[in-house]
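Asks: Quick one, fold the following:
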Amino acid sequence: MDHIPTFLEASAVKQLTSHTYSGNLSKSYCIGAVPNGGYVAAVMLRAAATHMTTTHARITPPQKHAISFHGMFMIKTNAGAVEVKVADSKIGRGYSVLHIELLQEGMKCVNAYVTMTNIDNESGPTLNTFWEKPDPGLVGRKQLDKLLTPEGVEGWYEHPKPFADFREVSKRTRFFSAKKPTPGVVSNWGTFTNQSDSITNEAIALIADLFVGVVEQMDSDGGDDPKQQFQSAKFWYPTLSFTLDVKKSLPKDGVKWVFSKVHSQQVKNGRWDLQVVMLDEDGELLATSTQVALMVDASRNTKPRGKRDVPATKL
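Replies: Okay, here's the model as predicted:
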């Protein structure tokens, strides 16, 4: 059996020059032949954090936290080696902005802007916005770990993993939800299948892009007739754009659980959006995410990626 890397191993980057990094996208975090978009974003976030703590190590305190990521996914990636190029759009004392490109075989696959700071050093006004935070149902590591026991927690169940051989990345995590869901909304606690793995600041991007059960929740018009039901196995959901807004930093060693509430405002003509709110183990707001994606025939996932002309670049 092939070695299944931990998330830290699978998202690792190596510094090549002051502004260039290398990584290797693992097939263990793929959907079909294509790495999960949140996983790819996490690799870029690892490069951003490495960049700010090495190339810009003179800045104190170190700007090691990404508070904003906006990525445009232009060409699908494949498992294998990637190059990450970083351009310093703005380097400031408190906040810095990086322009990051992820390339594979010389082709620009993902283009992103990332805002970096040190969250633990932020200061300024704090106000009550009266925003209604989702109810996670369970709070605290002790209560959440009960979900992993044979007895489980009454009223909660583990999400099945349909088509797991195609959605290989789904095997890396486990998600648990209350048994009385809200139509069109999926609320769940997620953890890594490998309990030696932890959810780090960069892993938030991966969790935000694992929308387990969302499509199945929306497919309610087909009734019990298989001919009328949406055949989700036939579809692949490639990311067009992915935005992550991080509200707080996680401990250095990460955490075991993250809560996510996921819903879509519209699915129409094969294009849809995803809105995600994430909480930490204590039920505090951790991050929000928005995504624009497509629903296309799954056969497009495994088609060979065509070569494209590579324009000149200053990076």
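Asks: CA only for contacts and neighbour counts going forward, please
Replies: Will do.
Asks: Next, the contact list for the residue nearest to F166 when sequence neighbours are not counted, please.
Replies: What sits nearest to F166 in space, not counting adjacent residues and going by Cα to Cα, 6 or more residues apart in numbering, is G32, at 4.9 Å. G32 sits next to 166-168, 301-302 when contact means Cα atoms under 8 Å, 6 or more residues apart in numbering.
Asks: could you redo the residues you listed as a markdown table and give each row secondary structure, neighbour count and distance to K268?
Replies: A markdown table is the format used below for these (DSSP: H, G, I helix; E, B strand; the rest coil; neighbours: other Cα atoms under 10 Å; distance: Cα to Cα, whole Å):
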| residue | secondary structure | neighbour count | distance to K268 |
| --- | --- | --- | --- |
| F166 | coil | 15 | 24 |
| R167 | coil | 21 | 23 |
| E168 | helix | 19 | 27 |
| N301 | helix | 19 | 20 |
| T302 | helix | 12 | 24 |
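Asks: Tell me the one of the residues you listed nearest D135?
Replies: R167 (28.7 Å; Cα to Cα).
Asks: from what I can see that closest one touches I31, true?
Replies: Yes - using Cα atoms under 8 Å, R167 is in contact with I31, at 4.3 Å.
Asks: Name the residues contacting each of the two.
Replies: Shared contacts of R167 and I31, counting by Cα under 8 Å, 6+ apart, come down to nothing at all.
Asks: quick one, strands of the stretch 201-315 of the chain?
Replies: Taking DSSP state E, counting those that start in this stretch as the test, the strands found in the stretch 201-315 of the chain are 235-236, 239-246, 258-263, 267-268, 271-279, 285-294, 296-297.
Asks: Please state the offset of the second one from the chain centre?
Replies: Per Cα atoms, centre = their mean, to the nearest Å, the displacement of strand 239-246 from the mean C-alpha position of its chain is 8 Å.
Asks: can you check the third one too?
Replies: Its chain's C-alpha centre lies 12 Å from the corresponding centre of strand 258-263 when counted by Cα atoms, centre = their mean.
Asks: Likewise for the first one?
Replies: Mean-position distance between strand 235-236 and its chain equals 18 Å (Cα atoms, centre = their mean).
Asks: For the comparison step, fold the sequence that follows:
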Amino acid sequence: MAEPCHSSIFEKAIAVMPIDANTYSAHLDPSWCIATVPHGGYTASILYRTAATHFAQKAAAGKNRPGRSQEPIGLQISFQRRTFAGPAIMTVQEIKLGARLSTIHVTLSQTKDESAAATKARDRDDELEVKVLAYITLSLPDIEESSSPVKGTWDLSPPSPPGSLRGGLINFNALAADGIDGDWKSGPVAPRALHAAKHLKLYSPSATLFPKTVEERATQVVDQWARLVPGGTAARWSNEAVVYLTDLSLAALDRLGAMERTATGTGEDTAKVTTGTGLVQFWYPTVSMNIDLKTRLPLQGVEWLHSRVVTRMLRGSRADLEVLILDQNGELVATSTQVALVVDPARNHKGRESSGKL
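Replies: Okay, here's the model as predicted:
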């Protein structure tokens, strides 16, 4: 069997195994965590795979027309409690089964106590608690792929920084080989605790990588190009991997940290630091996430994806994020709206009793 375009490493990390007709198991991988907590986008990729696996199982059992297995086009996710690296159980409730569109409700559950995962039976309901809830909408891939998009009047504003080619296009071969092209440059690099971000190679506008004051970082436009490099090995973006990417932008996290310091009066406008250096001062748990997959990627995947991340307001350490993901041709691949908190990172290292709930 050919290796999936997103690599065998990512495939293993999001693997889902059927237990019965409506129950599945997975193992949340520590190398896709933020400190000790599985990354929200990575967890969303497991939910995506659960939904796809569920409908593939139904098709294989003859409960759908042959070759008519539906796949996710939208996810509405609520993170109820802190997850941990280790075994997880996903339970599927079928809300609506349609010829073209279907909706399911998925719960991701783990043991109440992280240490119990290694000592107790994992399939007893009384030992599990719900960590993540999701409503997932699915559609037929052939319908999505055969439909020609009708574009509105929307465009990126302000425009994305230019590359070196005519018309401002980016020379991606040069960017990959040399780490620089036009106004784009390799970076930032993920801090040590952000394990999940180390599977990306990021490229940012050069100006955002220069030292900036807190005020400048709090108001900067966040753009990035990203390549998928699980375990440091180049791979290509798949539909599951796009879901992971919607929740990962180091510059956006840096901007949230600067906004929090502005709100609390702890920032020094005269002290300039490089984007990314302040990330370890805060933890940014995702509270809720809505993902709309606008374009299905080809089976062979794509190498580059562009993210534009907007935050309109932070108040009471709670911030909104709007994420747009586009391919090299400027076609919209996915959109996401999220709610995140900016909190003390010690929550990510403390025991279950002090940091299990937000």
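Asks: Fetch the TM-score of the aligned pair.
Replies: Once superposed, chain against chain, the TM-score is 0.86 (TM-score structural alignment, normalised by the length of structure 1); 301 aligned residues with a Cα RMSD of 2.8 Å.
Asks: returning to what we had before: want to throw the strands of the stretch 201-315 of structure 1 into a markdown table with distance to Y157 of structure 1 and mean neighbour count?
Replies: Putting the strands of the stretch 201-315 of structure 1 into a markdown table (distance: least, Cα to Cα, whole Å; neighbours: other Cα atoms under 10 Å) gives the following:
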| stretch | distance to Y157 of structure 1 | mean neighbour count |
| --- | --- | --- |
| strand 235-236 | 25 | 18 |
| strand 239-246 | 28 | 21 |
| strand 258-263 | 14 | 25 |
| strand 267-268 | 27 | 12 |
| strand 271-279 | 19 | 20 |
| strand 285-294 | 23 | 20 |
| strand 296-297 | 30 | 14 |
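Asks: Quick one, which of these gets closest to G94 of structure 1.
Replies: G94 of structure 1 lies closest to strand 239-246 among the strands of the stretch 201-315 of structure 1, at 16.0 Å (Cα to Cα).
Asks: Contacts for that closest one next, please.
Replies: 37-38, 66-74, 205, 286-294.
Asks: Measure the mean distance from it to structure 2 post-superposition.
Replies: Compared with structure 2 after fitting, strand 239-246 of structure 1 deviates on average by 0.6 Å (mean Cα distance after the TM-score superposition for structure 1).
Asks: okay, the angle between that strand and strand 271-279?
Replies: Orientation check (axes from the mean of the first three to the mean of the last three Cα atoms, to 10 degrees): strand 239-246 of structure 1 against strand 271-279 gives 20 degrees.
Asks: tell me, the top helix by length along structure 1 lands on which residues of structure 2?
Replies: When structure 1 is parsed with DSSP state H, its longest helix is helix 37-54. Aligning helix 37-54 of structure 1 against structure 2 (TM-score structural alignment) gives residues 40-57.
Asks: residue furthest from the geometric center of structure 2?
Replies: T270 (33.5 Å; Cα atoms, centre = their mean).
Asks: residue in structure 1 matching that residue?
Replies: So T270 of structure 2 corresponds to D224, using TM-score structural alignment.
Asks: For F230 of structure 1, see how far away that match is.
Replies: Distance check for D224 of structure 1 against F230 of structure 1: by Cα to Cα, to the nearest Å, it reads 11 Å.
Asks: now T302 of structure 1
Replies: T302 of structure 1 is 21 Å from F230 of structure 1, by Cα to Cα.
Asks: where exactly do the helices run in structure 2?
Replies: Secondary structure of structure 2 (DSSP H): helices at 7-13, 40-60, 141-146, 172-178, 214-218, 239-245, 250-264, 352-355.
Asks: okay, now whatever residue of structure 2 lines up with H159 of structure 1: neighbour count?
Replies: Using TM-score structural alignment, the partner of H159 of structure 1 in structure 2 is G187. Number of residues near G187 of structure 2 (other Cα atoms under 10 Å) recorded here: 23.
Asks: got the contact list for G187 of structure 2?
Replies: 201-204, 209.
Asks: so which of those residues hold up in structure 1?
Replies: Here is what carries over to structure 1 from the contacts of G187 of structure 2, by both residues aligned by TM-score structural alignment, their matches' Cα atoms under 8 Å: 201-204.
Asks: between those residues, which is nearest A234 of structure 2?
Replies: Closest to A234 of structure 2, out of all of the kept ones among the contacts of G187 of structure 2 and judged by Cα to Cα, is K201, at 9.0 Å.
Asks: got a list of what that closest one touches?
Replies: 186-187, 226-229 are the contacts of K201 of structure 2 under Cα under 8 Å, 6+ apart.
Asks: hmm, try it at 7 Å
Replies: K201 of structure 2 is in contact with 226-229, counting by Cα atoms under 7 Å, 6 or more residues apart in numbering.
Asks: same thing with S18 of structure 1?
Replies: With contacts defined as Cα under 7 Å, 6+ apart, S18 of structure 1 is in contact with T55.
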